[in-house]
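Novice: pasting the structure only:
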């Protein structure tokens, strides 16, 4: 049975850092997927960038983007999800290569505004593929349903466990 872990935590607790560290610690697995990060101008957050684990990067959402969709004050560029994020997961289709692990940061409102990405997540979680993804702690219908699925392990990321978590997950995923 494949491993399916959702790393749940509040904004800023270290979910993205944990996923990046996990990817760097893997020796016998090939991570595919993406991470997201804030774009700041001085002290102000003005957007979010998506970076694939193979180094491609694009602006996913920004205060200057018109949308739709708009998530809070950010317009979201769905092409980034539909092209860049999905292509980062493409090595998993139609079936997984030996040793490949899907890492997704994050299953949040901006990312899930893409219906193609939501469908890809559903497909990943029914396939014979190991998946580690981050998810916000607040309630939303799509992610609430994922958290309740059979076979999903929900791990709460906190300030107390965030530093040890990547090493623990790497050891577990490489056995």
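Specialist: Structure received. Predicted, not measured: the structure shown is a model, and the values here were computed from it.

Novice: contacts, neighbours, all on C-alpha from now
Specialist: OK.

Novice: Next secondary structure after the lengthiest strand in the chain?
Specialist: In the chain, with assignment by DSSP state E, the single longest strand is strand 30-41. Following strand 30-41 in sequence order, the next helix or strand is strand 44-52 (DSSP states H and E).

Novice: Pretty sure residue 104 sits against residue 133.
Specialist: Yes: Residue 104 lies in contact with residue 133 (Cα atoms under 8 Å); the separation is 4.4 Å.

Novice: Strands along this protein, start to end?
Specialist: Remark: strands assigned in the chain by DSSP E are 4-9, 30-41, 44-52, 57-62, 70-71, 74-76, 100-107, 130-136, 153-156.

Novice: thinking again about what came up before, compare residue 104 and residue 133 (neighbour count), which wins?
Specialist: Ranked by neighbour count (other Cα atoms under 10 Å), residue 104 and residue 133 place residue 104 first, with 27 against 23.

Novice: residue contacts, that one?
Specialist: 33, 34, 35, 131, 132, 133, 134 (Cα atoms under 8 Å, 6 or more residues apart in numbering).

Novice: again with residue 67
Specialist: 74, 75, 76, 77.

Novice: nearest to residue 159, of those residues?
Specialist: Using Cα to Cα, residue 74 comes nearest to residue 159 of the contacts of residue 67, at 27.3 Å.

Novice: Would you quantify the distance from that closest one to residue 136?
Specialist: Residue 74 sits 17 Å away from residue 136, going by Cα to Cα, to the nearest Å.

Novice: Below is structure B, check it against A:
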């Protein structure tokens, strides 16, 4: 089963993905994939990092600066992203009960290797929880269950998705 979560920036998509990953792991299941977090300096967002859920390895996804490829004010560090994300997704495909991808978005799409890995994940029978950039919702909505996260519904969405995933994993 695939679960896709979208919403406005700052609504809690990454937090939801991390909380579900932690809870599923506490139940004794293997969780793999990636989480993307903001890098902040002096209260300002200066970039993004990617973290492998199984190893904790960290790579840089984007930073404010000069260079290419770009997305808005950010330079995408394709090599830094791929160094962590691609092996993490490969390991998740081989051994995880749940794959988490945070986020499927325009920055990540600058990596052809990520697009290939995402394709393999989507073709697999693995359970998937993915956060999706709001502009890409229509592309992923037909591929699984879709949730639009808001401050008002985020606790209910967390409980619903977690309950569904735990139920699916216990059926195995």
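Specialist: The structure has been received and is ready for your questions. As the structure is a prediction and not an experimental result, all values here were calculated from the model.

Novice: related to what we said a few turns ago, of the contacts of residue 104 of structure 1, which is the most crowded?
Specialist: That'd be residue 34 among the contacts of residue 104 of structure 1, by other Cα under 10 Å, with 28 neighbours.

Novice: number of nearby residues for the closest residue to it other than its chain neighbours?
Specialist: Leaving aside its chain neighbours, residue 34 of structure 1 sits nearest to residue 52 (4.0 Å; criterion: Cα to Cα, 6 or more residues apart in numbering). Counted with other Cα under 10 Å, the neighbours of residue 52 of structure 1 add up to 22.

Novice: Over to the one 10 residues further on?
Specialist: Per other Cα under 10 Å, the neighbour tally for residue 62 of structure 1 reads 22.

Novice: How about the contacts made by it?
Specialist: 46, 47, 48, 74, 75, 76.

Novice: and of these, the nearest to residue 152 of structure 1?
Specialist: Checking those against residue 152 of structure 1 by Cα to Cα gives residue 48 as the nearest, at 27.1 Å.

Novice: buried ones in stretch 115-132 of structure 1?
Specialist: 117, 120, 121, 124, 125, 127, 129, 130, 131, 132 (16 or more other Cα atoms under 10 Å).

Novice: same thing with stretch 25-43 of structure 1?
Specialist: Residues of stretch 25-43 of structure 1 classed as buried by neighbour count (16+ other Cα under 10 Å): 26, 29, 31, 32, 33, 34, 35, 36, 37, 38, 39.

Novice: List of residues touching that stretch?
Specialist: 16, 19-20, 23, 45-54, 85, 88-89, 91, 99-106, 166-167, 170, 174.

Novice: among these, which ones are buried?
Specialist: 16, 19-20, 23, 46-53, 85, 88-89, 91, 100-106, 166-167, 170.

Novice: OK, contacts around the residue nearest to the spatial centre of structure 2?
Specialist: Nearest to the mean C-alpha position of structure 2, counting by Cα atoms, centre = their mean, stands residue 102 at 1.3 Å. Residue 102 of structure 2 is in contact with 14, 17, 34, 35, 36, 130, 131, 132, counting by Cα under 8 Å, 6+ apart.

Novice: 10 Å instead?
Specialist: By Cα atoms under 10 Å, 6 or more residues apart in numbering, the contact list for residue 102 of structure 2 reads 5, 13-18, 33-37, 50-51, 108, 129-133.

Novice: looking at the contacts of residue 67 of structure 1, which has the most residues close by?
Specialist: residue 76 (28 neighbours).
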